[in-house]
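A.B. asks: would you be able to build a 3D model of this:
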Amino acid sequence: MSDAVVVLIVLATGTYAMKAAGPLVLGDRRLPARISSLVDLLPAALLASLAAVSTMGDGASIVIDARLVGMAVAGLALWKRAPFVVVIVLASMATAIVRALG
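C.D. replies: Sure, this is the predicted structure:
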């Protein structure tokens, strides 16, 4: 077996174990309201941080370039509640324009 297959199997097993741990530990009990509202916000925060790291991260340094402009335009379009396809097109156009100018 290759290293990639072993890593994939370990990560899949860990993911299923973590998903199963919640119902096994909590049983029929509900989470407190504060923790429940925090858990509801976690996916959005993790996705935003992933987007920021992949946009501005380059190894151990921070890079400010055209991708940041595209991300800012996408954020503005999402804030204005534009459809997702429009968000992608606007962000791509903004990034391409900044790259063409610079």
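A.B. asks: going by C-alpha atoms from here, please, whenever you check contacts or count neighbours.
C.D. replies: Will do.
A.B. asks: how close does the residue nearest the centre of the chain sit to Val87?
C.D. replies: With distances taken as CA atoms, centre = their mean, Leu47 lies nearest the centre of the chain, 2.0 Å away. Distance, Leu47 to Val87, by CA to CA, to the nearest Å: 16 Å.
A.B. asks: helix or strand for the residue nearest to the centre of the chain, which one?
C.D. replies: helix 33-56 (DSSP states H and E).
A.B. asks: residues contacting that helix, please?
C.D. replies: Helix 33-56 is contacted by residues Ile62, Val63, Ile64, Asp65, Arg67, Leu68, Met71 when judged by CA atoms under 8 Å, 6 or more residues apart in numbering.
A.B. asks: next, the second sequence, to be compared with the first:
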Amino acid sequence: MSSGAELVAATAVLGAGTFAFRFAGPVLRSRMTLPGRAERLLEVAVVVLLAALVATSALTDAHTFAGPARPAGVAVGALSAWRGAPFLVVVVAAAATTAVLRLIGAP
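C.D. replies: The predicted structure follows:
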């Protein structure tokens, strides 16, 4: 079991590292220039990474398929957000869809 001092030290080190990474972006932006193609690829990479994270979270649970209820809820939430619904409506619609599907027996 770790002592309290080790936990505080690890938290401080991780916090400092995170701050350094976030601070390096604006500081180095003026010193480094990337070709236009590289900048466009980095912008697309962010979208692809977030889409992969959403897909993984929506479709799997403990390295297995999560069942149809969770992806259906995510789809309803995405559709609601795309149609311009307020955030609260998006969350409630997604949760309600998943809950109703699980209530009627969908895993």
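A.B. asks: after superposition, what's the TM-score here?
C.D. replies: Once superposed, the chains reach a TM-score of 0.69 (TM-score structural alignment, normalised by the length of the first structure), with 102 aligned residues with a CA RMSD of 2.8 Å.
A.B. asks: if we can go back for a sec, what's the first helix or strand after the helix holding Leu47 of the first structure?
C.D. replies: strand 57-58.
A.B. asks: in the second structure, which residues correspond to that next one?
C.D. replies: Using TM-score structural alignment, strand 57-58 of the first structure corresponds to residues 60-61 of the second structure.
A.B. asks: once aligned to the first structure, how far is that stretch on average?
C.D. replies: Superposed on the first structure, stretch 60-61 of the second structure shows a mean distance to its aligned partners of 2.5 Å (mean CA distance after the TM-score superposition for the first structure).
A.B. asks: now that stretch, how far from the centre of its chain.
C.D. replies: Put simply, stretch 60-61 of the second structure sits 15 Å off its chain's centre (CA atoms, centre = their mean, to the nearest Å).
A.B. asks: equivalent analysis for stretch 47-62 of the second structure, please.
C.D. replies: For stretch 47-62 of the second structure, the distance to the chain centre is 8 Å (CA atoms, centre = their mean).
A.B. asks: again, but for stretch 67-79 of the first structure
C.D. replies: 14 Å.
A.B. asks: looking at the second structure, which helix is longest?
C.D. replies: The longest helix of the second structure (DSSP state H) is helix 4-29.
A.B. asks: just checking, what packs against that helix?
C.D. replies: If you count contacts as 3 or more CA pairs under 8 Å, 6 or more residues apart in numbering; DSSP states H and E, helix 4-29 of the second structure packs onto no helix or strand.
A.B. asks: off-centre distance for that helix?
C.D. replies: With CA atoms, centre = their mean, you get 21 Å for helix 4-29 of the second structure.
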